[in-house]
Structure formats: C-alpha cells, structure tokens
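K.L.:
next input, structure requested:
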Amino acid sequence: MAKLKRKQYDALLEPLEQELVAMARWARHTGARICVIFEGRDTAGKGGAIRAVSQRLNPRQCRIVALSKPSEQEMTQWYFQRYTAHLPAAGEIVLFDRSWYNRAGVEKVMGFTEDAKVERFLKEAPTFEKMLTDDGILLFKYWLTTDQEKQEERLAERLEDPLKRWKLSSIDLAAREKYDAYTQAREAMLAATHSDHAPWTLVNFNDQKRGRLTLLRNLLDRLPDTHIEPPELVFPDLEHVPIAESFCVLQPIKEYPLD
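P.N.:
The predicted structure follows:
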C-alpha cells in the first residue's frame, strides 16, 4: 500500500478534526467523561496519535497525561492511586500517553517489579476498569502495533535527529533486545484485561498516518451521536475605527523577511 502524501493525509484528517471538535462540544454539553489510553512499543507513534486527537481541542478540556516513573511515596501507594487523580471530570477528555498498563509492559519486561505484582495487576485491572465504566466514564484502550523492522528504523532516526534525540533513552535501547519478551507480555496482558466493559483495540501503526486516521475513525464511531449545534454568536461591527497597538513591539529580524 502506497504511503499517504502529506496533502492527502491532511485532506483526510480535516473532516475527522471537525468531528472531534463537535465531539468535544457534545462532551462539554452533556458532561461526558472520556478517557483514552494509548499503549504500544517504543516509537509506535503514541505521541503523534495523541496530537491528532488533541491539537484542535481546547487544552482546558482535553488533557494529556504522561506520568514519569513513580516517586518513593507513590511506590508505597495502591498501584492505581496515582492514576485516579488524572481521570476526567464532567465534560473532560483525558488522553493517557502510557497508563497503568506500564506494570504489565515495561515494568515486567525490564524487571522493574516482581512477577507476583504483575499477576496481581492483571487480576485487578479489569475490576478497576469496571469501577470506572460503571461510574459512567467512557474508557477506550488502544494498542499501537509496530513491526520490529519499523521500530529499528525509527529508533535510528531518533538517534540521528537532534530534534528527536530527547525521545531516546538508555531504557529504549535496552528494550530493543526484548522485542519477543514484549510480545509475550502484551499477549498475556490482552488475555487478562480484554473485557466487554473495557475492550482493547489494536491498530496497525507501521504507517503512522494511516494508523492515526484509523484510530480517530474508530474512536469517533464508538461514541454516541455527538451532534450538538454550536451556540449562535452575533458579531456586530465595531462602533469606531480599529485601534492600532500603541506600545513598542519587537520588530522582525532582518534575516527572516515576512514575504
């Protein structure tokens, strides 16, 4: 399948963005609470998928949650505790860039936690998510799939590109040798936590543009009818000539002409 050119992608993305804006208006109007989890291997494209959802939405309504490793205090808490503080309130959309499923993925594969804690997590996660959905939260869980060959290409790109170098860590490099282990951990996670109330959806992200479009279409199709007419706004003419700014402003740098 041929790769989408940028203009083709933008043309296909625009109507989905319009639907996302309408969905956000519906969520605000109805008080819906929407929680979307993005999981996948390193370089799968989670950040780009999250931006595709959020970039046209009000950041006060649509929040991105990307937690760092737990603090010493958080490590003594109930495992799910630090995530509950970030769950959506009425009218909010929360996008988790990785989530409580860290325990079944990187923590398990890289040996950051004991196997017993992983097994306990796999038993508790469906119950935790049932509590969320029973309380009315709309929960969507996406796993972005990536072949190892494609992952290797993207890791090399991050290493060579100074603008993407920050995305690459020693943990990412160590995880390269554990592709099969991550696959086994993912399959165990899916078997234990795929449920009627909180199913997993796997999306092919070998082609990230097509993956984003597929994910957005799936997310929008799984929500109820979100059509809410926008409020009518009157835009009257000013009763005076528009006023120019009167204070000193920084002038454009000569090396960067406006034309």
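
K.L.:
please count neighbours and contacts with C-alpha atoms only from this point.
P.N.:
OK.

K.L.:
ok, residue 118 to residue 71 distance?
P.N.:
When C-alpha to C-alpha, to the nearest Å is the yardstick, residue 118 and residue 71 sit 19 Å from each other.

K.L.:
one more to put side by side:
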Amino acid sequence: MAKKPTNDTPNGSKPKMSREEYEEELFRLHGELVKLQYWIQAKGLKVVVVFEGRDAAGKGGVIKRFTDRVSPRIFRVVALPAPTEREKSEWFAQRYVRHFPAAGEVVLFDRSWYNRAGVERVMNFCTQEQYDIFLKYTPVFERAIAESGIVLIKYWFEVSMEEQERRFRARINDPRKTWKLSSMDLESYNRWYEYSRARDAMLAATHNRHAPWYLVQSDDKKRARLNCIAHFLSQFPYEELPRDAPALGKRNLSGRYDDQGAIADYPFIEERY
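P.N.:
Below is the predicted model of the structure:
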C-alpha cells in the first residue's frame, strides 16, 4: 500500500489551497471525467467504486464532486439506509449486488458491504461468527467481482481525531448540516480507537492485488477531493473519443403564436430575488 505523502511545510500541514486554485483544477478534472464517461460507455465497462472511512471524513463531498458534471444515468450513487429486517437475514452483500452496474455504468457506493467490518462490528450489530465469515470470504467475493469483468476500486478516507471533532461541532452549530449528525456518528466519536482497530483488521484482511484499498488523507477537503478524482482517472487508460460538435441550427418558427400569452393567467411563483 502506498505510503502517505510527506507534507510540504515543517509544521506538518500544507499551505492552504486558494478557492481559485481549487476551482480551476476541479474544472479541469470535471472535463476529464466527462471524457472518461464517453470512453466507459464506448468500451462497455462496468465500474464499482466503494467509498468508506470514518464518519465526517468527507466521503459525501467527494462523491458530490465526482457526479457534479457527469450524467446520473452513467454515474449512479448508491447510499443505502439501515437494512430492513428482511435484509438483515440476507447474505451480507446481497442488497448491494442488486445495484451493481450494467455495461457502460459507474456505481459509486457511499458506504458498502464493509459496514459489517465497521459499524456492525463496533456496535455489535453482527455476531463474531458473522464478522469472521465476512473477513474470510470478502476477498473471495471481490475476486469474483474482478474476474467477472467489473472494475472494483476501493477508497478509505482517513480523518484525524481533531478534524473529525471540528466537523462534528460544525454540524451541531450549522442548521444546514444537522441532518448529517446521527446517533451512530456520536457513537463513532466516543469509540475512536474501537473504530481504528476495526479499520486495521479490515484493511489487513481485504487489501490484496485484485481489490486493493487506496487511502485518502482527508483533513484538507479540497485536496482530498482533487486527489481522489485524479487517482480515479489514473486507473483507466482512457482517451478522448471523437464526437461530432453539436450545432443548434435555425429554429423552425412555423406555427407561430403568442405562447407566452397562453400561460399568462396561470399563477407564477413570487419573484423574491
């Protein structure tokens, strides 16, 4: 597994990235994702991307930047709620496999079957036997995924204890973010080292050649987003495909009538801004 890169400054943190620098590079990467989208469609690739990590590590923000400028029909996000009673009785990966891609699709899992190795393990939502079976057979399951022709990419987002606390407090104090803070988040805050040990066991058991883990240092949200998208792009030998430039042409104005007057008597919303 690749080592964490050395920081640029003596105090252990990189210089702050400006908003302009971030937006400029994100614009460029979005353009590359669009090129990749066409290439994946043309090649009929099936891609699964797993996003895992500590609570408040920034997974959702990265996924949003992945999908901002691509087609939701090609890049699909799957973020499943807590399992139903029926789903709890199923094979651990069954409800996720239902969402796997067809040819020409990319599925981004905002958390995945690895819930069993994280929250289910720490919170005792599964038995020791279920957990042991998960660690034993997940590499077999993922090898079968890879050998079936699906590209499987797994990211673990790592955030420091201090930054996680800062983000949790921001969620408490910002009415736009309170929905992000659940009872499970509070438990994860109180069980830092239990989650660390669960992470360590998961990585040790499921990091291998056909389905490696890629760790993303996420204390700096801007850099984490750019680094993850850039790494994802690097996993494909894609190229820009030739496409006919679209042309609007000239409107066909036959059948002209007062189309705006036709809707004038219907209630429009108040223009407050």
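
K.L.:
TM-score for this pair?
P.N.:
Laid over one another, the chains give 0.94 as their TM-score (TM-score structural alignment, normalised by the length of structure 1), with 256 aligned residues with a C-alpha RMSD of 1.7 Å.

K.L.:
got a list of what the residue nearest to the spatial centre of structure 1 touches?
P.N.:
Per C-alpha atoms, centre = their mean, the C-alpha nearest to the average position across structure 1 is that of residue 50, at 3.5 Å. Going by C-alpha atoms under 8 Å, 6 or more residues apart in numbering, residue 50 of structure 1 touches 38, 64, 95, 97.

K.L.:
just flag the most distant two among those residues.
P.N.:
The most widely separated members of those, counting by C-alpha to C-alpha, are 38 and 64 (10.6 Å).

K.L.:
more crowded one of the two?
P.N.:
The residue with the greater number of neighbours, taking residue 38 of structure 1 and residue 64 and applying other C-alpha atoms under 10 Å, is residue 38; the counts read 20 against 17.

K.L.:
quick check: that one touching residue 145?
P.N.:
No: contact between residue 38 of structure 1 and residue 145 fails when scored by C-alpha atoms under 8 Å: they sit 11.0 Å apart.

K.L.:
aligned partner of the residue nearest to the centre of structure 1 in structure 2?
P.N.:
Matched across to structure 2, residue 50 of structure 1 falls on residue 63, judged by TM-score structural alignment.

K.L.:
point me to the helix or strand that includes that match.
P.N.:
Mapping residue 63 of structure 2 onto the secondary structure by DSSP states H and E places it in helix 59-67.

K.L.:
quick one: that helix to structure 1 mean distance?
P.N.:
Relative to structure 1, and after both are superposed, helix 59-67 of structure 2 has an average distance of 0.6 Å to its aligned residues, where the measure is mean C-alpha distance after the TM-score superposition for structure 1.

K.L.:
assign a three-state SS to residue 63 of structure 1, would you?
P.N.:
Three-state call for residue 63 of structure 1 (DSSP: H, G, I helix; E, B strand; the rest coil): strand.

K.L.:
now do the contacts for it.
P.N.:
For residue 63 of structure 1, the residues meeting the contact criterion (C-alpha under 8 Å, 6+ apart) are 92-95.

K.L.:
next one: residue 195 of structure 2
P.N.:
Under the criterion of C-alpha under 8 Å, 6+ apart, the neighbours of residue 195 of structure 2 are 54, 118-119, 122, 188.
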